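>>> Sequence first, then the predicted structure:
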Amino acid sequence: MSQVKVGKKVPDFKLPATGDQEISLKDLKGHKLVLYFYPKDNTPGCTTEGQDFRDNMRKFISHNAVILGVSRDSIQSHEKFKDKQCFPFELLSDSEEELCRMFDVLKEKNMYGKKVMGIERSTFLIDETGVLRQEWRKVKVDGHVAEVLEAVKSI
């Protein structure tokens, strides 16, 4: 069950991030935040999604938006993924699944005939005051970043 609801303040969180940092929601106050959850570093869909955010980064910055990617991968894995793809934004490691549970993005998936829990590709837009303004669940990568950018422009 999600602890976040559109129109309500998102509880503060703090997670380890690339660049040898810890990032919390309160650190980002005054900025819009695009928080995107993705299943796994270096997989085709996750790479394409990250590249789309990377390629549109200037547009997001011009609208006072910060982008953060989140998966359960380790910081070491994130650092390699970020470097390989030249991502200009940080990746958060949610190995304890704290943020995944808060945003209710862990779903049962079928992998090679086995049922496993994995991250359902999802994106959340949080405004400058920490209020969740929009959410996208079961995201399809094609066209998604453009849709998020339009939402960022509208708030």
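That came through fine.

>>> alpha carbons only for contacts and neighbour counts from here, please
Will do.

>>> For the chain, which segments count as strands?
Listed in chain order, the strands found in the chain under DSSP state E are 14-17, 21-24, 32-37, 65-71, 90-93, 106-111, 114-119, 122-126, 132-136.

>>> What's the separation between the residue of the chain positioned farthest from its centre and Glu120?
In the chain, counting by Cα atoms, centre = their mean, Gly113 sits farthest out from the average C-alpha position, at 27.6 Å. When Cα to Cα, to the nearest Å is applied, the distance between Gly113 and Glu120 equals 18 Å.

>>> what does Leu28 give?
With distances defined as Cα to Cα, the gap from Leu28 to Glu120 amounts to 24 Å.

>>> Of these two, which one has the most company?
Neighbours per residue, other Cα atoms under 10 Å: of Leu28 and Glu120, the larger number sits with Glu120, 19 against 16.

>>> correct me, but that one touches Asn110?
No. Glu120 lies out of contact with Asn110 (Cα atoms under 8 Å); the separation is 12.0 Å.

>>> Name the nearest residue to the residue nearest the centre of the chain, sequence neighbours excluded.
The geometric centre of the chain, computed from its C-alpha atoms, lies nearest to Tyr36 (Cα atoms, centre = their mean), at 1.9 Å. Taking Cα to Cα, 6 or more residues apart in numbering, and ignoring the residues beside it in sequence, Tyr36 has Thr123 as its nearest neighbour in space, at 4.2 Å.

>>> another one to put next to it:
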Amino acid sequence: MTVAIDQAVADFQAEATSGQQVKLSDLKGQQVVLYFYPKDATPGCTTEGLDFRARFAQFQAINTQIFGVSMDSLKKHESFKCKQEFPFELISDPDHLLCEQFGVYQLKKNYGKEYMGIVRSTFLIDKDGVLRKEWRNVKVAGHVDAVLAAAQALHQG
């Protein structure tokens, strides 16, 4: 079952960088941003991560956790996170279970080739585990500012 706005997100557990197990139910009381991206160390994905890094303190100030999600291995994630100095964890979803839960694992086309992959998307989950906002087919420029504004509005609400 995929997620829907104003519905509780089914609990999940996933492996992340820094040896963490991320479990949605453990994050109750905090807002959560999950941003799904296609691949570590590619230009768009690096820019998006750096934008979240630049706004990290602002997200922290409103009790909001950030997690990047792709199908890359934990080893690749650790290298990417270290090189870019990301202050948040990256979730490895090699079996694309989390990607499917959020409906972002889809047929893509690139240079005439079709393949299954992650469609860049971001989700904002409230402190009670309810999905409040989603951005699909994200364009990186200006995206993190939109997510931050939505998180701030939700926090104040």
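Looks like it came in fine. Because the structure is a prediction, the values reported are computed rather than measured.

>>> Work out the TM-score between the chains.
Overlay of the two chains. TM-score (TM-score structural alignment, normalised by the length of the first structure): 0.97; 154 aligned residues with a Cα RMSD of 0.8 Å.

>>> Contacts only, for the aligned residue in the second structure for the residue nearest to Tyr36 of the first structure.
Applying TM-score structural alignment, one finds that Thr123 of the first structure aligns to Thr122 in the second structure. Thr122 of the second structure is in contact with Val33, Leu34, Tyr35, Phe36, Glu134, Trp135, Arg136, Val138, counting by Cα atoms under 8 Å, 6 or more residues apart in numbering.

>>> cutoff 10 Å now
Under the criterion of Cα atoms under 10 Å, 6 or more residues apart in numbering, the contact partners of Thr122 of the second structure comprise 33-37, 67-69, 102, 104, 133-138, 143-144, 147.

>>> Could you give me the PyMOL selection string for whichever of these are buried?
To isolate the buried ones among the contacts of Thr122 of the second structure in PyMOL, judged by 16 or more other Cα atoms under 10 Å, type:
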select buried, resi 33+34+35+36+37+67+68+69+102+104+133+134+138+144+147
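
>>> any idea how far Ala8 of the second structure is from the residue nearest to Leu74 of the second structure when sequence neighbours are not counted?
With sequence-adjacent residues excluded and distances taken as Cα to Cα, 6+ apart, Leu74 of the second structure is closest to Ser92, at 5.7 Å. Applying Cα to Cα, one obtains 22 Å for the distance of Ser92 of the second structure from Ala8 of the second structure.

>>> same question, Pro94 of the second structure
Between Pro94 of the second structure and Ala8 of the second structure the computed distance is 24 Å (Cα to Cα).

>>> Next: Asp145 of the second structure.
25 Å.

>>> next one: Tyr35 of the second structure
Shown here: Tyr35 of the second structure relative to Ala8 of the second structure, a distance of 18 Å by Cα to Cα.

>>> which residues touch Gly45 of the first structure?
Applying Cα under 10 Å, 6+ apart, the residues contacting Gly45 of the first structure are Tyr38, Pro39, Gln51, Arg121, Lys140, Val141, Asp142.

>>> export those to CSV and tack on distance to Val4 of the first structure?
Written out in CSV, the entries for those read as follows (distance: Cα to Cα, whole Å):
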residue, distance to Val4 of the first structure
Tyr38, 18
Pro39, 20
Gln51, 27
Arg121, 16
Lys140, 22
Val141, 23
Asp142, 26
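
>>> Looking at those residues, point me to the pair that's furthest apart.
For the contacts of Gly45 of the first structure, the maximum inter-member distance is 16.1 Å, found between Pro39 and Asp142 (Cα to Cα).
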